[in-house]
Structure formats: structure tokens, C-alpha cells
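Engineer: this is the structure alone, sequence omitted:
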């Protein structure tokens, strides 16, 4: 479930909280995900690190493997337990039987050791005297004195009320937190806890969502020419992560093609000028579009539906003019032809920012007429497609000007560049 051991480097940033609730700043007790058991083991609680990673795992929707209800007969193999479902295990198996279950048939309790905290047992070997332990407590319900039994490693008064099954109930929703983005469509979240009351003694945990999200800061950013994923990759510029072969002044750009749909909300970045790419972050920032060809956005590592208004679960779409929620009446068609002949690259047209439903075609009797379409970014004067006399023969997607332009490939009888989404910066078409 994606949880590292408590001493893993991933847990170093988490200050440890003891089962008594005090922040210690160090791991002086071993929790469920401890790499080993010793006298500090407290096996009834998760560390702060484990709670974080387990919650992230489940909130991201990866917990479907837990939804099937296990069959009791597959879990319980001892008839004593089946016949006494309401009894504590220590009431069914005395301390000597517990030793036998752990260390073998001839093992017995070392009676001179402290009760409840740790189960110390004889070796069960006549040739080797002494006691040993696996640093686990006596089973809950084991008698430890007059009207007392063991509970979570402590000898306490036997009070059946403390074992009453309590089903959990949701508390109220908390306030929404900060927006993940200052503009361009961010996300903020609100939490509630299963503490009204908290479940105990095997009671049902609360069902339903623990976190809710809403859109925020959906207004456009001042400069939309650089997409948000590009900004996140650029934060790692000049950091080569000590990867052999990468220069110290490496520049990172988003990797879009060839990424599995389930990984769209991970930050894959490509080395500029190279096909090499790496996973630089497990999750993009909430509110990042899932891709350049969709308005759906990433939330906690999952791709959620959104409209063109950058709002979660919105149904708004672009009209033919590229207007969100429009009726197609705010634009007009601009068309033209180019039939000049000259050697080298010739400029056909400069398409302005905001243009949508772009369709560029190069029609010829044969696919090998030595005339090819090309695209250039006027802000950098660099080619985006078919530049420097190197032509792409096959179909491909061109990521440019905040959108995706589809290219048919030069080997097609009708060479074509088209895009339905509006572009956010000028493009130059050359031939």
C-alpha cells in the first residue's frame, strides 16, 4: 500500500508522534511499519509517516483491492475461536498456549518476567535453558491478576464496557484550505474526520468521502503561453539529479507522448534536445491539466473531469470559435490559398493567437512533390515542425502554443495540420 518502513529516508521529514499524542521529533517507539521488533514496539498504531502514505494511497483511489469482503471461514482456522466469537484471544488461549503457538509445543511462560508487556517463553529445548521473546505482548484478555486482564500490553481492570463495539460517525466538514494555483484553475480541499464518535473495538469505520474538492482561482493567468506543466518541469532546470550523462545546466520540458493514461498526473519531464525523460515527481500540482488536449485536471494524482471553464465536474465545452460555453456566433472563417514557388522556406501566413479550428492542407497529385508544410514559433524563430530541411514522414502530434496540432505526416497524399483548440500565441506557417 505504498508505505515505506519507518526508518526509510521518505519518512525523515515526518516528526514521530507517540501513541500518547506527544510529538517526540524522533522515533523512540516502533509502530506497525517498523523494520524490526524490540522492547519499544507499539504494534497498535501507525507512525505519522505511515498514516500519510496510506491516506494518500487510498485518497488516490487505489484501495479497490480492499473492497471485497473476506470470508470468515478463510480467516479463522481454530475451532476454539469459531466457537467463542465474542471472547478475547487471551481468554481462549492461556499464556502457556501462547508460548507454544509462538515457539513450539514444549515452550512455556517464563513466570518471573513482568506480565502483559512482552511474552517471554522458555526455549522449549531441554539442552538450552533460558527465555526468549519476539517483543510482542500477551494476547488481549489474558488474566494477569484478580479481576484484571491484559489489554494492549498493560494489565488493567477487567471492564467489559471498554470492549463495547462503537461504530464511527463523521464529524463536520472543515474549512477549505489554500488554493493550489494563483490563477488558471486551482483546487482547494476540505476534510472531515471519523471522530463523532471514533470507531473502537472493531466498530465500523465511516463510509463515504473524507475529503472534498472545489475549484478556485479559475481566471486566466497573465501569460498563458507557457503551460503549467512546463513551469513545474522548469523548476528542476540546472538539476541533473546526479544522473550520469546529463549536463549540469540541463533544461527540462514536459513529456506528453508515450505516457500511459494512468500516469498522466505524474510529472514526467524530458531533457530538452533529447528523447531521454525521467519521472521527477510522483504528482503534479493540483489543478494541472491532465494533458494538452483535455480540460480535465489532476487532483491528488488522479485525473478528474473538468470543463473548459477550469471547474471540476463542469460540462462546459468550447464552441467552434474556441469560446467556452459559446454558441459559435463570435467568430468568422478566414481562408486563403498559397501557390508561390521558390527555393527554400517561404512564409505562407501568420496565424494570430486566439485562432481555433485551424485546418492547413498541402494538396498535390503525389505525396513526394518536394513541397512540405512547416511551423515556426515567431517569438523564438525556431521551427516546431519540419525545420532545417528535416521532414517527418509519419503522423505525429505537435505540442505548441498551448495546444496540440495534429500533423498527417509528409507521406500522406494530402499533407495536413489541424487543431480544434484555440492557440495562445502566434504561429507562422511556412512551406
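Structural biologist: Happy to help now that I have it. Every value quoted in this text rests on a predicted model; they were computed, and no experiment measured them. Numbers count the residues shown, from 1 in each chain.
Engineer: alpha carbons only for contacts and neighbour counts from here, please
Structural biologist: OK.
Engineer: residues near residue 242, how many?
Structural biologist: The tally of other residues near residue 242 (other CA atoms under 10 Å) stands at 9.
Engineer: element containing it, please.
Structural biologist: Assigned by DSSP states H and E, residue 242 belongs to no helix or strand.
Engineer: hey, where'd the strands end up in the stretch 251-400 of the chain?
Structural biologist: Taking DSSP state E, counting those that start in this stretch, the strands of the stretch 251-400 of the chain run over residues 252-254, 267-271, 277-281, 297-299, 302-304, 347-351, 358-363, 374-377, 382-385, 396-400.
Engineer: for residue 54, find the nearest of these.
Structural biologist: Of all the strands of the stretch 251-400 of the chain, it is strand 302-304 that lies closest to residue 54, at 15.6 Å by CA to CA.
Engineer: what comes up buried for the closest one?
Structural biologist: For strand 302-304, burial by neighbour count (16 or more other CA atoms under 10 Å) applies to 302, 303, 304.
Engineer: residue 295 versus residue 376, what's the distance?
Structural biologist: Applying CA to CA, to the nearest Å, the value for residue 376 to residue 295 is 25 Å.
Engineer: take the one below as the second:
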């Protein structure tokens, strides 16, 4: 006799919201409803969980065959008052469900499996580019800091109607709880919290929010709508409610969205790439797929963080590469949706290091909003998850590997999958037939939840090779959060993870190709739109200082050939700025050409100087002279720096520049447009804004005298000027080249190199000056020589530490230590240990000394409580301290990992006692469904009463019965038809149920002639 275990279905009332102006705003959410289905005892493989909420609903697995049971949709009430009504149910095998023609179950996928989750943001065409300049690009190191995404969640009218007003809030919070867990996974490489700070449930159409199947237009409308709601507070009631602003907005819709067209298709979501913290672009739309919507929302939010799809322009997701994960372009069984790829980790780290995510640095406002704490699969059975995806008639239809893929009955009665796993906490069958639960795509023993381990930083890695040989390159060093790595939801490391330093800062030799031009020229051999071009650097694009934008030589268009330039490339083409690009961001470089240095030039352009090596010449040319000709304003000598010339008030006159060879600006009665020009060894900026004063400026020093003149078109209204000149008149005698002392040898042993670099210095104080101050033709060559020729000594070198033997409570780890000789630039050679001096580094050490959390301790099982046959065994389970010396309150231990306290047992075969039954009594109903009972007792072989019969084998003493009703001829006007809406009448025929009055009534047409 088989038993089916029925779980108890309990529920609580949902959260309250206030309806305001056509939208419901969840301001104060109470604890969400908790639905839990648990089976008592240790289920055998043939026992399956059922729901008895509003009738029996679920699956019964018997001897390898799966049977569905559910209440008949229409039945007559057979009770009065408030008594519980008996329900008629239909039981049928899964094998009767139709399958797609010519396909096996494993080949059936959802309609969206070949289409992307979302499309990446596409840049504009070649030609006229419009680039949005973003704010927040401050100088920084690569720092891992805690981030919080304050999220607005909006459910459209269709979603609210589908789930019901009383359930949709708990449903949405459960989804966002899964999203938060995904962003807490250590594979992200950053500590990101996703919190819901605002929840809007739309119950009416919004006049400025237009949602349809067209994903692009819906996204545009939603992003605009949520931005207006956040900034303008157009709804007075919302503003007065005190609800906080949000960093990111998520729309959940029941529209079957499709990118590029207003028809249903397989698109699941859409989001602007890199839009996080940009108020009009930090948003996404997501098609409601049940609890699986969490993976779509996490995927689209990843796009907001600047992530591209795995396998699109990166080395993830391709054949022989790291598998695609959350950012997979398609929903397939091969993708792993519980973790992030290394490519996604690089994208988000670059995005956050750039400063574009700085809006996430603040802590959210404290709200009375309770997020679910249980795993979502404990609260929603697989059938419920299927109904959330495929509608109210769906149910689970394939039961193997549910933790990897949830298979459901679709609206067309096919067994299909969206290639998404069942929610964590969903009941599953382990390999040995025991009931377990799903956790991160695996079926683990029920209640088994690995203990979280927080991550700690490892040691710093070696400095990388310099990115440039001259002109100022960058060397980097990184450390990883792997000592230990955070696992099972543990916290990711916070602090600096990447550091950078300047290297090879000396000027490049004269005639060296510009570094940006060199990078652009590397694309000359790569066809662009089917044609080869010669490329040169183009730096006039606003906001693209560290992107490689190149101009096609001889053509009037430019394009971005690389997302980022090589580290060490100058941010600007201004020779007076030393700032360089690192990791795609412009970083500050001091006047000493050191990354992050705070040294600045004084007014004399002396790096770190005090302004005492020059004097300031300033004045105003206000002489009243005839207009209609050029007139000298001021003569600026060689060596002058920080030159500024401007009108006192706007006029029709024009500034001009002249050298000994003639005019170079606005000469010969020809006025030029504002621009920059290279003159006298420096760059002059000429500005003439409409309605403002005319200006000339240069940082200098100039290597030849310059005369400033003015072309008078009207009376002279005044011209101011100022510049700084060295204190000594003899400029050439003030500066000289010096060979600096030898640098330290690049290697302490073996073959190394040292060098002496020529530096321009002031003779007065011997302070370092700009190279332009000295005569280039007299510069001595840099000197290099081999050094440290003595052989390298043998040294001890430890290998990597092994994994700690324990995760807490004090373990041990070991490593191999070898004796090597490592000449500079050569491969290390392993030597005999006797050649190394001194004691070797330790090969063993203690690790993970932190205290272990309390744990459950199960004591011995009791004896079986039956004298014979089947029974139960019991045992005490205690919550103990890590060292097992103290017994703690059970609340101190993790409830989900508590061992079982009872199990089934079987004693010796019972004596020949057996259950005896009497005859069935009369049916309690004269017409229709009733009940009849009989006597059941236990008797020994001598027919004497006994107590040794197994209780689990006791026959039932009551059963349903059908009282014979008087039949009357059917009215000619009454139509004989099938009234069952679920189309089970064919099953009634198949199982020969027409002989029963109830089925004959609801399946009249099908049962005719039977």
C-alpha cells in the first residue's frame, strides 16, 4: 500500500499599500506572506509533495510513472453551511500530455532561446559623432568599496492583474531578493548590494508611460517616465510621502516584448549599456517569467553596469573558453546563471573604478520594508513557478535535474523549458532517491546550506612591465581577494586592489612618432568597412580623452578604433599637461611626471618651486593712437612663461603676433578664426568669443622673442598683458645640461643595467628645469652600462600555499620551498637545498584561526518504538558551541541545517496478527455522493484481539459511496454537452469513468453511448 504525504499549506495576509493617482505605492511593507510545503518523515522515492490548498494539486510518482492530481474545475456543492466540502479530483498520467511532433523532451526549448536577453547599446554611424560627456571621472586607484543600488521596482498593470493585488508585492520582493543574492556572489569581484527602496504597482494606464510589445519604445518611455517621477515630483502626493530617490529603475511587464518591432517574440529584457547613475539611462524593462525574472533583471542591471554579453568582444562564452554565465546572450542549458564570468567582473570593475558608479557610494535611507529571508523555492512549489511562467493551467512536467532546468506544461499543452533552473530551495530528488533542495543549480541534502566564508586580500603581485619605453609609461601591480576567496555568499574584500606607478618618464628622442598616432597607425593594415585607410589620431571629440579615436587620412570622417588607449598615453594633445590614461580613465600626473603626484609648477614654471627665479612683467597698453594700422603693444623676450594678453573691453580691434620673420597671427590685414598655434617652442591659444574680449595665452617658455601688436579698427580701448621672465638676462647661461648620477642597477645580481640621464637644471639653484630651457643641440646622450656581473646567489623560493585544512577553528596549510638561482631576465634554475644559506621559509603554518559558528550535534538513535514490524526511532539534536563544550539555545544554530530527529525502522516480523474488516454499511446518501463505514480490528491467529498489527497497514474504515438517483428523461430543450473547461472528458473515457454519475453529468456528450 502506497502513502502520499500531504503538506500543510499556511498563509498570512500580504502587505498594505495606498492607491494614489492611478498607481499603488508600497510605502510600508509588512512581512511578506510565507508559503511552505514540508513533508513529514523521510520520503521514499515514490512519495511526492502535494498541495492541499483549495483541493489536492500536484504530482504523484509511483514506480517511475508520474501522475497529476487536481480538483475538477466544476462540481456541484455537496455540503451546507460552513462545513468543508468534499472535492472530486481527476488523476491521470503524465504520459497522456501531448509532445511536439518528432522531438524528444530534451530538445524542446522555449520560443526565446535563440534570441538575446537584451541588445547592447549601438554606437552611431561613422561621420558626425555626438558623444555625451559624462561626469564623475576623478583620479583614483582601483579600489573595491561597498556599493548600494537603491532600486525602484515598477509592475505594470498587466503584471498586477496577473498575480493579484494581494500577492504581487511579495512576489516582486522575492524576485529582487534573488537579484540581490546574485549580485552578492563573489564572482562579481565587487561588493554590490541591491536594495528595494521604492515599489510602484500600476493599476491604471499612465498618460506618459506607453508600454507595448515594442521593447525599444517601451524602454525609452519608461526611462523618461521614471526620471520625471524621480526629479520633478510631478505627483504631489508622491512628493509629500517622503519616498527616497532611486539609483536604478526596474520595470516588470507581462507584455511579450520584442526588440525593434511591436510584435511578440523572444526578447526578455532591454537596458542601456553603461547607464547606471545616469538618471535618464539607469533603467531596464524585463518580461515577467515568474521567479526566473530575477535572472533577467540581474542580466539587464549588468548591462547598466557597462557589461557586454559573454562572447561579444571578449573571451568568455566561446568554444574552449570560460563558459557564459549570467551575461550569456541567450537562455540555454549550457549557461550558468548563478555566477558572473571573469569578463563581467572586468567590465563592472572598470565601470566602478572610472567613477561612473559614484551615486552608489551612499547608504540607503532606512525603510520599513522587510525582504524575504527564506529561499524562494520553499515558498513556491515547482507547479507555482510554472504557473508564474506559463499561466494558471501550467504545472511541472519533467522532474529530473529540476535544479538545472524547470520543465513546464505550456499553454499549447507541450512540455517545455525556458532553460532556467527552479528557484533555490525547490524540492528535488538526489541521486540516492532522498528528497533534497536546489541550491545554486545543484540538488543538496534538505537543509544543507554551506557556511558563508568572507574573503581576505592576498599579497601584492609583482610590478608589470612598463607600457612605454619613453615619454612616461605605467607599471601596475594587483592583489586578489583569494586568501581565502569569498564563498557561499561571503563578503568580498574591500580596499585597494590595483596600484599604478610611473616609469620611463624621460622625454622621447626628437622625431619620435606621437604615441596616439602610432596606435592609430597599427590599424592601417586592418580593413574598415571593406577598405584600407591610413589613420592618425583625432583628439577633438569631447569626453573621449582615453578612447582611441582616429581620423582617416585624406577623408572627412573619424571613428573609434579602440575603446581605450594604451596605458601611459597623454589624455590631451596639450604638451603642457602630463595627465595620462590608465585603464581608460584620465589620471593626474604631477609636474615631476609621477602618477598621482601633487607637485605643481610655480609662476616661473619651476616644478615644486617657490616663484623666486623669475619676475613678473605686466602692464596695460592704453595709448591713444590713430586707428587703421598695426601698432606695437609689448615685446616679449625669449624664456618668458605664463604669457597672458587680453583686451580690457570688447572692441573691433584685433590682436596680432609677429616674430623677426614677420606676422604669424592676423597679419597683412587678414584676420584668422580662433585657434591654437605652435610658435616659438610652445602653444598659443587664440580666443575671440562673440561679445567678449579677445585673448592670447601661452605657458611657455618661448625660445625666441615675440612682439604683440594690435590692428586698430576703432579707437584703442586698452590691452592688458603679463608674463614672467627669468631673473638673469643671459638665458643660455642660466641653464645647462647635467648628467645625473648612475641609477641603481636594475638587477642585484647577474646581468643588469644602469644609466645616467641628462637633465636640464638652473645654474643658480641647480633645480630641475624643463628640457626646453636648455639648448637641445648641446644635450649629452644618455649613458647605459652593464652592472652587477657577479653571479646571483642561491635563494629560497616558496611556492603557493595549499588550501587550508579547515575553514574555521584553526587549520593548517603547507607549501613547497625550493632552492633556486634566478639570474635577471633568465629562467630560474632549481638547485640542491645545501647551496642555499640560512633557514628556509616555513613550509607549514596555521590558518583560518577564527572561531567556528555553533553547530548541531546529533546524539545516538533510540531503539525502535515498535515491538515488531515498522516503527520510528528518535534522537536528541543539540546546538553546541564550536568546541562542543557548551549547549546553546537552538536559535543560535542554523535552522535549515538541523539534522532529522526521527527516522523509520523495522523490527522483527510480527506474529500472525492481522487486520480484519467487517462488511460495508449502507450509503449515507440516498442520492449522489455519500459515505459508508465498516468495522476494522486487529486479531491474533487465535482470533483474540491483538495490538501487534502494524498501524501503517490498517485498512480504511470509511469510503465514499454513490447513492442511486432517480433519473428523469432529459428535456428536449436541454443540450447534452461537456461542461468541463479543462478538457478532461477524453481522460474520463480513457479511464472508463462514464459509469459514475458525476462524470456522466459533466461529460454528457463524451459519455453518450457508453
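Structural biologist: It's in. None of these values were measured; they are calculated from a predicted model.
Engineer: circling back: out of the strands of the stretch 251-400 of the first structure, deepest packed?
Structural biologist: Most buried of the strands of the stretch 251-400 of the first structure, by mean neighbour count (mean count of other CA atoms under 10 Å): strand 297-299, with a mean of 27.
Engineer: mean per-residue distance, that one to the second structure?
Structural biologist: On superposition with the second structure, the mean distance recorded for strand 297-299 of the first structure (mean CA distance after the TM-score superposition for the first structure) is 2.1 Å.
Engineer: against the second structure, where does that strand fall?
Structural biologist: Residues 580-582 of the second structure are matched to strand 297-299 of the first structure when aligned by TM-score structural alignment.
Engineer: residues in contact with the residue nearest the centre of the first structure?
Structural biologist: Nearest residue to the geometric centre of the first structure (CA atoms, centre = their mean): residue 301, 3.4 Å. For residue 301 of the first structure, the contact set (CA atoms under 8 Å, 6 or more residues apart in numbering) comprises 60, 265, 266, 282, 283, 284, 286.
Engineer: not counting sequence-adjacent ones, nearest residue to the last one?
Structural biologist: This means residue 286 of the first structure. Once flanking residues are discounted, residue 286 of the first structure sits nearest to residue 299: 4.7 Å by CA to CA, 6 or more residues apart in numbering.
Engineer: kindly report the same for the fourth one.
Structural biologist: Leaving aside its sequence neighbours, residue 282 of the first structure sits nearest to residue 266 (CA to CA, 6+ apart; 5.0 Å).
Engineer: the second structure: which residue goes with the one you found?
Structural biologist: Under the alignment by TM-score structural alignment, residue 266 of the first structure pairs with residue 547 in the second structure.
Engineer: in this structure its match contacts residue 563, no?
Structural biologist: Yes: with contacts counted by CA atoms under 8 Å, residue 547 of the second structure reaches residue 563, the gap being 5.1 Å.
Engineer: which element, helix or strand, includes residue 53 of the first structure?
Structural biologist: Judged by DSSP H and E, residue 53 of the first structure forms part of helix 48-59.
Engineer: next, the buried residues of that helix.
Structural biologist: By neighbour count on 16+ other CA under 10 Å, the buried set for helix 48-59 of the first structure is 48, 49, 50, 53, 54, 56, 57, 59.
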